[in-house]
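Here is a sequence with its predicted model. Questions after.
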Amino acid sequence: MKCVNVVKIGSLRDPDPQTRGAVGVLDIPEQPLGDEDVRIKVAYCSICGSDPHLVEGIFGTDVPIGIGHELSGVIAELGPKATKKGLKVGDRVAGNFVRFCGTCYYCQNGQQQFCESLQEYNRPGMAETIVWHESQVYKLPDDVPLRVGCLLEPTSVAVRVMDKVRPRVGERVAICGAGPIGLLTLQLIKIMGATSLTLIEPIAERRELATSYGADHTIDPTTQDVVATARELTNGLGYDVVIDCSGSVRGIQPLPRITARGGRLIFAAMYPGGYEFPLNIHQYCYLNELTITGLYISPYAYPRAAQVMPRLDLAALTEAVFDLDDAVEAFEAQVSGKYPKVLIRCNQIEGE
């Protein structure tokens, strides 16, 4: 079957073709189906912000390696013991790219994200089919088309952000970064009653999109002083909740200074492994009593993410679609920043 693979490690933005990273569509054997497994005919797989990092070799992987984990599709085959969730052939589904063991200390302690036997995806989603354990698979609501359903995984991340924030009605909220996670988080926290909702983003089109999604204010960090503007917008108080969805080591620098006393600062993106964030503990943790946390993956979030998807405006995140054979062009579009999200159509599903 056809599958998108990293075929050479290096930055996709590298102008030198000798050292530039690359992806390609390769033929790989179809994966075997275990007793409790589900084979999915993949309709769409969206490109995650982490996928170009995989091409860069940030995770230390050998090539070629298949990629893709934000997917939707139709069940094509069920293992004989895949019966616990009532799934059936023909169901429209999406799912969780990691599998939790369910039996280790952390799984039993309500902390699946720390599962000692966590099985990350080694079965790539940018492919014609994929095999997942039934525990990873979730039916899509009837009013969520497959083209939108591939966003279940990033929506689960935004749900996980809400779990970490525990928002209260009327709190002042700022979000840094208007990529897919930032835009999804913005919509969810708007539903939860955020006020002075501010989006910090250098790309004008994404600031406009954030406004259409309900942001009360936007800040362009390339032309505006983030701290001074934030203080002005909040009458000098700062934001009760500040969420970084940018992953930018430059973008996160002012965030402690715009967080209100007693506020929460959430790092909700992926950051370079060797980066050390400078933080004045005396000022921000002692005097200001900030609560600072991050998040890894999205335990216990998928059922709620599926339920809330019909309430979200996801049209702008599903406009750019490339066919599987055009994966190279799809990744070029992704790193160009032209689109907030890029999808790869892996199969044409009848009636999608």
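That came through, no problem.

Only C-alpha atoms from now on, for both contacts and neighbour counts.
Fine.

got the residue ranges for the helices in the stretch 51-200 of the chain?
Remark: helices assigned in the stretch 51-200 of the chain by DSSP state H, counting those that start in this stretch are 105-108, 146-149, 152-165, 180-191.

Redo those as JSON lines? Include mean neighbour count.
Below are the helices of the stretch 51-200 of the chain laid out as JSON lines (neighbours: other Cα atoms under 10 Å):
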{"stretch": "helix 105-108", "mean neighbour count": "15"}
{"stretch": "helix 146-149", "mean neighbour count": "26"}
{"stretch": "helix 152-165", "mean neighbour count": "23"}
{"stretch": "helix 180-191", "mean neighbour count": "23"}
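
Now tabulate the ones you listed in CSV and tack on distance to residue 234.
Putting the helices of the stretch 51-200 of the chain into CSV (distance: least, Cα to Cα, whole Å) gives the following:
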stretch, distance to residue 234
helix 105-108, 40
helix 146-149, 35
helix 152-165, 19
helix 180-191, 17
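
Please name whichever of these is nearest to residue 135.
helix 105-108 (13.6 Å; Cα to Cα).

hang on, the earlier thing: of the helices of the stretch 51-200 of the chain, which is nearest residue 61?
For residue 61, the closest of the helices of the stretch 51-200 of the chain is helix 152-165, at 22.2 Å, according to Cα to Cα.

Included below, for side-by-side comparison, is a second structure:
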Amino acid sequence: MKAVVYRRAQGLIAEEIPALHLEDEMLLIRVVNTGFCGSDHSLIESGFLADGTILGHEASGTIAGWGNQVRGFTEGARVIIRPTFCGKCRDCRTGRPYLCQERRRTIGIGDLPGAFAEYIKVYPQMAIPIPEGVDSRNAALAETFAAALHGINTARNEGGSVLVMGGGPIGLAAVRLLKLLGFAPIVLSEPIPGKRDLGKRFGADHAIDPRSEDLGQKTREWTHGIGFETILECSGMAENVPAAFELISSGGSLCMISIVFGSITLSQPMLMNFKEFRFTG
């Protein structure tokens, strides 16, 4: 089958690879759509990826087959894929599979080949039916919106001022969800004009270029000197973290939705004490 494979010397390369061996307890999925996540890009740039890795964890597809122990599926049924599954550890059993540390089963960034390929194999519990009326392309964005919504929920604020740092897919998904949830004002910090325009269309009250505008001054203006009650870091840029320490309000909540692979330098770590804000991933 065809796949896009990571090679250390060349990067991402289209290759013909052997067909997947399907174990008795697994499903075979024909991939229809796959997203290119920011974490995929970060992993490629990090140098941590093993040669031969097949990335891709934001996927929609159709059921193409199943092993002898699998029941209850119909060939051709449309599904999206929950990227991570174990089902046995404490976190999985308490409804937090995204924290699985024991028997982690993850497509693209774990022990299962990813969806930059014609087919993937997954555990049945990883396949989620796509509702009627939702096309496969939009369905592939479910993981993106789920990550954004989980970040919002993890921040534990039900409204108020919010800064989204980074206007990639997850940042833009967060802007749209924040608008639907009634947060205001919503500010998007993003250097690329086209992404700022999308942010405004999705519901941002303000979209700022942090390279040419004074975000600190605008923060004081838009929050009446208080700072943002919620900050969602969605860019993966290490320098945004110390900046967020200065922009957040006392008692606020800072959530790292993005993954920063490099070192983070905090010039004023004491702000965590002075502001008593919540810092979480």
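Done, it's in. Remember, predicted model here, so these are calculated numbers, not experimental data.

Residue 37 of the first structure: which of the helices of the stretch 51-200 of the first structure is closest?
Between these, helix 152-165 lies closest to residue 37 of the first structure; by Cα to Cα that is 19.2 Å.

what does that closest one correspond to over in the second structure?
With TM-score structural alignment applied, helix 152-165 of the first structure matches the range 142-155 in the second structure.

ok now that stretch, how far from the chain's centre?
Relative to its parent chain, stretch 142-155 of the second structure has a centroid offset of 7 Å by Cα atoms, centre = their mean, to the nearest Å.

ok, back up a step: of all the helices of the stretch 51-200 of the first structure, which one is nearest residue 93 of the first structure?
helix 146-149 (7.5 Å).

mean distance, the closest one to its aligned residues in the second structure?
Once the two are superposed, helix 146-149 of the first structure sits an average of 1.3 Å from its aligned residues in the second structure (mean Cα distance after the TM-score superposition for the first structure).

tell me which strands and helices that helix is in contact with?
Under the contact criterion of 3 or more Cα pairs under 8 Å, 6 or more residues apart in numbering; DSSP states H and E, the helices and strands touching helix 146-149 of the first structure comprise strand 37-46, strand 70-78, strand 92-95.

matching residues in the second structure for the second one?
Residues 58-66 of the second structure are where strand 70-78 of the first structure aligns, taking TM-score structural alignment as the criterion.

and the matching stretch, how far out from the chain's middle?
20 Å.

Over to stretch 47-60 of the first structure?
Its chain's C-alpha centre and that of stretch 47-60 of the first structure lie 13 Å apart, by Cα atoms, centre = their mean.

So which bits of it are buried?
Neighbour counts using 16 or more other Cα atoms under 10 Å place 47, 48, 49, 51, 52, 53, 54, 55, 56, 57 of stretch 47-60 of the first structure among the buried residues.

which one among those gets closest to residue 92 of the first structure?
Of the buried residues of stretch 47-60 of the first structure, the one sitting nearest to residue 92 of the first structure (Cα to Cα) turns out to be residue 47, at 19.9 Å.

wait, the closest one sits on residue 342?
Yes. Taking Cα atoms under 8 Å as the definition, residue 47 of the first structure is a contact partner of residue 342 at 5.7 Å.

At which residues are the helices of the stretch 151-281 of the second structure located?
Using DSSP H, counting those that start in this stretch, helices in the stretch 151-281 of the second structure cover 169-181, 193-202, 215-222, 240-247, 271-275.

wait, what's in contact with the residue nearest to residue 68 of the first structure when sequence neighbours are not counted?
Leaving aside its sequence neighbours, residue 68 of the first structure sits nearest to residue 125 (Cα to Cα, 6 or more residues apart in numbering; 4.4 Å). By Cα atoms under 8 Å, 6 or more residues apart in numbering, the contact set of residue 125 of the first structure is 3, 42, 45, 66, 67, 68, 69, 70, 71.
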